[in-house]
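# Sequence below, structure please.
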Amino acid sequence: MNGPVDRVRVAVRRFLAEHRPEEVAVAVSGGADSLALAAVTARLRPGSRAVVVDHGLQEGSAEVAADAAAVCAGLGLRAEVRTVVVEGPGGPEAAARRARYAALRPKRGVVLLGHTLDDQAETVLLGLGRGSGPRSIAGMRAWDPPWGRPLLGVSRADTRTACALLGLTPWSDPHNADPSYTRVRLRTEVLPLLEDVLQGGVADALARTAAQLREDCDALDDLARTCCDDRCDVKELAVLPAALRRRVLRLWLIEEGVPELSDSHLRRVDALVAEWHGQGGVWLPGGFVARRAHGRLRVEPVQS
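This next block holds a predicted model:
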């Protein structure tokens, strides 16, 4: 007991028991993390589905996807391959992520993702290095409907060993060894150096930090929902602490349909309240602009 397979099994069982999803699908790349997740889910939740996304970015990707689907079918999952077109702004990584999540999004139930403790540590480091704000440093949530991440407390080493013990041969994505990707260098250079300098435990410590920060963020978000009667009134906003005010502004902008807000966007909108000197509007994602006029904030589509 308490071996790698048991740790994966316990993590998935706890997630399913806590959230009791109507339907379960597993996103499978063929790598060790998703294969271990698929194998355990097949045992714990018979009749679940496996979805393999073929991004078409590498030679032979269709064959890799078909092989992964075949392995999942052999585990007892209802497996399918979905082919996507990767295009749009933000570079290939961001475009592939958007296409993948769009293909995976279910009509109901949960899609289990194979993100591990190591992925969480890398996410926190990326957020710190980019100054992306507390939401980024808080990392990934285990339950972010419709996405489930039951393995955030399980190491990548455990998923690899679990696959070996279960007789599964994971696919090794060449992109995961390509140093042109920032996350790969974090994984292969930065984290090992931190582990050496700080004498181990860095990934666990980063994951704990993320969990603590998520709790703080959740508490402030709850306060932001009730602390302000009029989210557009500059006088009412100005008396709030900055951390709370920016959360109020975030809720307002999301309700107005503004997508993909970053910490930088929020700080520029916040400046319309806290650092007002008659400046113009703030351009926001999705073709919106936020402005201040006559003591009130408003957000509107950019006029073409």
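# From now on I want contacts and neighbour counts done on CA atoms only, so please keep to that.
Fine.
# which residues touch the strand or helix carrying residue 128?
Using DSSP states H and E, residue 128 falls within helix 117-130. Residues outside helix 117-130 that contact it (C-alpha atoms under 8 Å, 6 or more residues apart in numbering): 133, 136-140, 151-156, 183, 186-187, 191, 203-204, 206-207, 210.
# Buried residues, that helix. List them.
117, 118, 119, 120, 121, 122, 123, 124, 125, 126, 127 (16 or more other C-alpha atoms under 10 Å).
# one step back: give the ChimeraX command for selecting the buried subset of the contacts of helix 117-130.
Buried members of those, defined by 16+ other C-alpha under 10 Å, are picked up in ChimeraX with:
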select :136,137,138,139,140,151,152,153,154,155,156,183,186,187,191,203,204,206,207,210
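# any idea which of the buried residues of helix 117-130 is closest to residue 270?
Here the nearest of the buried residues of helix 117-130 to residue 270, counting by C-alpha to C-alpha, is residue 127; it sits at 20.8 Å.
# returning to that earlier point: so which of the contacts of helix 117-130 sit within helices?
136, 137, 156, 183, 191, 203, 204, 206, 207, 210 (DSSP state H).
# Could you pull up the contacting residues of the fifth one?
When contacts are counted by C-alpha under 8 Å, 6+ apart, residue 191 touches 122, 202, 203.
# Relative to residue 183, how far out is it?
10 Å (C-alpha to C-alpha, to the nearest Å).
# Just give the closest residue to residue 23, not the sequence neighbours.
Nearest residue to residue 23, sequence neighbours excluded (C-alpha to C-alpha, 6 or more residues apart in numbering): residue 109, at 4.3 Å.
# For the one you found, the count of nearby residues, please.
17 (other C-alpha atoms under 10 Å).
# here's the other one to compare against:
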Amino acid sequence: MLPETPALLLLRQAVRRWLDAHPYDDVAIALSGGADSLALTAAAVAETDRVRAIVVDHQLQHGSGEVARTAATRARELGCATAEVVAVTVGTVGGIEAAARTARYDALETARGSAPVLLGHTLDDQAETVLLGLARGSGGRSIWGMRAFDPPWGRPLLDVRRATTRQACVDLGLEPYEDPHNSEPDFTRVRLRTEVLPLLEDVLGGAVAPALARTAEQLREDGAVLDAAADAILARVRVDGDLIVDALVGEPAALRRRVIRVWLLDGGAKALTDKHLRAIDDLMVAWRGQGGVAVGGGSAGARLVCTREHGRLTLGFDNR
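A predicted model of the protein is given here:
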């Protein structure tokens, strides 16, 4: 039985709400041994019958294997049905932070079976994510933040502050693992956490993180309505895989670019940016005979290119 402290009750309520909205017979927990995932594990064990812990050992630091084994032991002590340690090899693509994330999620996907994976992301993580998206300047979608459930990834703690998970560990007598990467100023997210958000809280009088999280939620709700409208338009203006310019050009810009985005993704495009969408939109609304627009998703020998031909936008490969 968990002690009924305010912090643990908040965590249990958050997990209970998530499970009520997304009922599963069993769930997996991505356990790092840090405060957020430890507190989530304890709350999940108290709220559902079968919890499996998956501990990913990135093998980036000396002694990482021992840290992973300790986390797995704690998971069993908390009541997890199983606790599995998965060692991964982290590549170099995109930098160490991105490569570690890719390796971690790949390992979790393989180990989870049919269960959703609960992640210990908190409201503070959500605020950091929104600020990172804002810096990219890629439109409203880039500051939607994280969803509570983006299958198979579940995030029950998005309304819970990081201070609450730390207090829960104190209440349980657990000493969480402190990842040295979480205090490394070379990582942008660390500087947001330790410098930018505290400064914003000071300058703006507090409650900045909850305000950013609320903004993300409102934008996701608005975006869902616009996306549904764009899907309906796409069904009308797509013919034989192409977009009919005259049928789309009169729609509002926000809907046009959403239609373009879905159409490109359906055609195999990747890593789309606001610059891509605006350049392709210009093939309709600012047509002056310009050439095609290359987008990510091609191969080493062929670019994926959108062009305008005979009143249609077409997507094809341009051999280089």
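# Over which residues of structure 2 does stretch 136-147 of structure 1 lie when aligned?
The alignment of stretch 136-147 of structure 1 onto structure 2 (TM-score structural alignment) covers residues 142-153.
# Next, the distance between the ends of the matching stretch.
Start-to-end, stretch 142-153 of structure 2 (C-alpha to C-alpha) is 18 Å.
# Strands along structure 2, start to end?
27-30, 51-57, 82-87, 117-118, 149-150, 153-154, 238-239, 242-244, 293-299, 302-309, 312-319 (DSSP state E).
# show me what contacts whichever residue in structure 2 pairs up with residue 8 of structure 1?
Alignment note (TM-score structural alignment): residue 8 of structure 1 maps to residue 11 of structure 2. Applying C-alpha under 8 Å, 6+ apart, we find residue 11 of structure 2 in contact with 39, 40, 43, 157, 160, 164, 165.
# what separates the residue lying closest to the fourth one once chain neighbours are set aside from residue 14 of structure 2, distance-wise?
Read that as residue 157 of structure 2. Using C-alpha to C-alpha, 6+ apart and skipping the chain neighbours, the partner closest in space to residue 157 of structure 2 is residue 122 (5.0 Å). Relative to residue 14 of structure 2, residue 122 of structure 2 is positioned 11 Å away (C-alpha to C-alpha).
# Need the residues touching each of those two.
Common neighbours of residue 122 of structure 2 and residue 14 are listed as 157, 159, 160 (criterion: C-alpha under 8 Å, 6+ apart).
# which of those lies closest to residue 226 of structure 2?
Nearest to residue 226 of structure 2, judged by C-alpha to C-alpha, of these is residue 159 at 25.1 Å.
# What separation do you get for that closest one and residue 201 of structure 2?
18 Å.
# Also residue 305 of structure 2?
45 Å.
# residue in structure 1 matching residue 76 of structure 2?
Match for residue 76 of structure 2 (TM-score structural alignment): residue 73.
# In space, what's closest to that match - neighbours in sequence excluded?
residue 79 (5.6 Å).
# which ones are touching that neighbour?
49, 50, 51, 52, 69, 70, 72, 73 are the contacts of residue 79 of structure 1 under C-alpha under 8 Å, 6+ apart.
# so which of the residues you listed would you say is closest to residue 228 of structure 1?
Nearest member of these to residue 228 of structure 1, counting by C-alpha to C-alpha, is residue 51, at 43.0 Å.
# how about the closest one, what's its partner in structure 2?
In structure 2, residue 51 of structure 1 lands on residue 54 (TM-score structural alignment).
# show me the contacts for its match.
By C-alpha under 8 Å, 6+ apart, the neighbours of residue 54 of structure 2 are 28, 29, 30, 31, 72, 83, 84, 85, 86, 108, 111, 112.
# please redo it, this time with the cut-off set to 7 Å
28, 29, 30, 31, 83, 84, 85 (C-alpha atoms under 7 Å, 6 or more residues apart in numbering).
# what about residue 136 of structure 2, distance to residue 121 of structure 2?
21 Å.
# give me the number of residues near the aligned residue in structure 1 for residue 312 of structure 2?
Aligned against structure 1 by TM-score structural alignment, residue 312 of structure 2 finds its counterpart in residue 296. Using other C-alpha under 10 Å, residue 296 of structure 1 has 17 other residues around it.
# Let me see the contact set for the equivalent of residue 283 of structure 1 over in structure 2.
Under the alignment (TM-score structural alignment), residue 283 of structure 1 pairs with residue 294 in structure 2. Listed by C-alpha under 7 Å, 6+ apart, the contact partners of residue 294 of structure 2 are 303, 304, 305, 306.
# and the last one, how many residues sit next to it?
This means residue 306 of structure 2. Using other C-alpha under 10 Å, residue 306 of structure 2 has 23 other residues around it.
# Now do the contacts for the closest residue to it other than its chain neighbours.
Nearest residue to residue 306 of structure 2, sequence neighbours excluded (C-alpha to C-alpha, 6+ apart): residue 315, at 4.5 Å. Counting by C-alpha under 7 Å, 6+ apart, residue 315 of structure 2 makes contact with 304, 305, 306, 307.
# quick one: which of the contacts of residue 54 of structure 2 is most hemmed in?
Neighbour count (other C-alpha under 10 Å) singles out residue 31 as the most crowded of those, with 30 neighbours.
# So that residue sits against residue 55, correct?
Yes: using C-alpha atoms under 7 Å, residue 31 of structure 2 is in contact with residue 55, at 5.0 Å.
# Residue 67 of structure 2 versus the residue nearest to residue 52 of structure 2 when sequence neighbours are not counted, what's the distance?
Leaving out its chain neighbours, the residue that sits closest to residue 52 of structure 2 by C-alpha to C-alpha, 6+ apart is residue 28, at 4.6 Å. From residue 28 of structure 2 over to residue 67 of structure 2 the distance is 19 Å, taken as C-alpha to C-alpha.
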